[in-house]
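Trainee: The following comprises the amino acid sequence and a computationally predicted model.
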Amino acid sequence: MVRHKNRYIVVLITENDTNATKKLHLKPITLSNAIKDTVQQLYGDFGLAAIKAAFTAKYCNELTKIAIIKVRHGPHRFVTSVLPLITSLENKSITINIIHIGATIKQSFKFILEYQERKYYEFVANLKRDEDKKALRESLMDIDDVLTIV
């Protein structure tokens, strides 16, 4: 039996048309289909078959605009090379930046928690009520739905 290594790519998705505090309504399936289509266009059937084995978009946070993409080690280079080329999703002009590539999902979640903690302190500077701060913290640090999938 062969052990297959995976890579977890953490990306930041920003909309070019709107302001930074607006929520991004994006489903993981939409992101994964856009990546598959772009890999198909650039690398053909070989590239698509290479990434398809363990490829999934696992997580999308609306507030921080972070997503996790899981792909096998080796073909992850196809995915990382096409991510900056994706410029629109659901008729929205976007930019995708890779902020972390990890070997385990645990390390990726640790990175996301640290990143979201930094984002929380950026957002909380504009809020005055404690209830708003608490609600923001709960929404930013909500990765429990992903942990149950894993």
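Mentor: Now that the structure is in, tell me what you want to look at.
Trainee: all contacts plus neighbour counts: C-alpha atoms, from now on.
Mentor: Noted.
Trainee: Hmm, residue 87 is touching residue 94, no?
Mentor: Yes - at 5.1 Å, residue 87 counts as touching residue 94 under the criterion of CA atoms under 8 Å.
Trainee: out of those two, which sits in the more crowded spot?
Mentor: Shown here are residue 87 and residue 94; by other CA atoms under 10 Å, residue 94 has more neighbours (18 against 15).
Trainee: quick one: what helix or strand has the residue nearest the centre of the chain in it?
Mentor: Nearest residue to the geometric centre of the chain (CA atoms, centre = their mean): residue 67, 1.4 Å. Residue 67 belongs to strand 66-72 when assigned by DSSP states H and E.
Trainee: which other helices and strands contact the helix or strand following that strand?
Mentor: Counting by DSSP H and E, the next helix or strand C-terminal to strand 66-72 is helix 76-82. Helix 76-82 is packed against helix 28-52, with contacts defined by 3 or more CA pairs under 8 Å, 6 or more residues apart in numbering; DSSP states H and E.
Trainee: same for whichever helix or strand comes after the helix it packs on, what does it pack against?
Mentor: Downstream of helix 28-52, the next assigned helix or strand under DSSP H and E is strand 56-60. The contact analysis (3+ CA pairs under 8 Å, 6+ apart) places strand 56-60 against helix 28-52, strand 66-72.
Trainee: The structure to be compared is supplied as follows:
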Amino acid sequence: MVRLKNRYVLGELILDDGRTATEAKLNTRVTQQAIHTVIKQLHGDFGIGAVTAGFVVKYVGLQTNTVLIKVRHRAIRYLTSSLPFVMSISKVPCCFLTLHVAGTMRACQKFLVKHDRRQLTILFKNSKTQTERNTVLDALKRCQAKETLWVEPKDDSFTDDDDSDEGR
């Protein structure tokens, strides 16, 4: 049996009018249709045939405008070459910025945490008031907490005082 290799593309939707994906009413279905249309225009029937088999928009971040796309390994070039040509999604003018390509969804999540932390440090340096700095610092702390959730335990031993067999 052959293992099917997938690639995950992490990108950012930059909406021209500065709205978020929630305000623009974007979701995975309309985003997938827009990308599908652009691939067909650029690569024709062969490109669509190569991409369609494993092509799924897994996630559209409504507040952060991040998009996670899954595609088969053999079709990654068709997808990544088409993404810069996405000019609108459901009549909302936008452009697509590819942030990262990885072999697993977890690698994309790790990259996104690092990327968000870098963006927050830039925001912290550019903040002018103390309230802005406090808001950015709180976001940085939450970003660090999310990263620790993905850390694997170093040993398999688990001790729980409540489940001990003493007194039974």
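Mentor: On my side now, so go ahead. Because the structure is a prediction, the values reported are computed rather than measured.
Trainee: Provide the TM-score value for the superposition.
Mentor: For this chain pair, the superposition-based TM-score is 0.77 by TM-score structural alignment, normalised by the length of the first structure; 138 aligned residues with a CA RMSD of 2.7 Å.
Trainee: Show me what the strand holding residue 67 of the first structure is in contact with.
Mentor: Strand 66-72 of the first structure has contacts (CA atoms under 8 Å, 6 or more residues apart in numbering) with 4-13, 28, 32, 51, 53-61.
Trainee: With the second structure overlaid, report how far it is off on average.
Mentor: Compared with the second structure after fitting, strand 66-72 of the first structure deviates on average by 0.6 Å (mean CA distance after the TM-score superposition for the first structure).
Trainee: contacting residues for the residue nearest to residue 140 of the first structure when sequence neighbours are not counted?
Mentor: In this structure, residue 140 of the first structure finds its nearest non-sequential neighbour in residue 116, 6.3 Å apart by CA to CA, 6 or more residues apart in numbering. Going by CA under 8 Å, 6+ apart, residue 116 of the first structure touches 64, 140-141.
Trainee: so which of the residues you listed persist in the second structure?
Mentor: On the basis of both residues aligned by TM-score structural alignment, their matches' CA atoms under 8 Å, nothing of those survives in the second structure.
Trainee: Any chance of a markdown table for those, columns neighbour count and secondary structure?
Mentor: Converted to a markdown table, the contacts of residue 116 of the first structure look like this (neighbours: other CA atoms under 10 Å; DSSP: H, G, I helix; E, B strand; the rest coil):
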| residue | neighbour count | secondary structure |
| --- | --- | --- |
| 64 | 23 | coil |
| 140 | 20 | helix |
| 141 | 16 | coil |
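Trainee: Could you measure from residue 80 of the first structure over to residue 69 of the first structure?
Mentor: 10 Å (CA to CA, to the nearest Å).
Trainee: intersection of neighbour lists for those two?
Mentor: Joint contacts of residue 80 of the first structure and residue 69 (CA under 8 Å, 6+ apart) are residue 9.
Trainee: Can you pick out the residue with more neighbours from those two?
Mentor: residue 69 (23 against 17).
Trainee: Aligned counterpart of the more buried one in the second structure, please.
Mentor: Matched to the second structure by TM-score structural alignment, residue 69 of the first structure sits across from residue 69.
Trainee: Quick check: nearest residue in space to that match, chain neighbours excluded?
Mentor: residue 57 is the one closest to residue 69 of the second structure (CA to CA, 6+ apart), at 4.4 Å.
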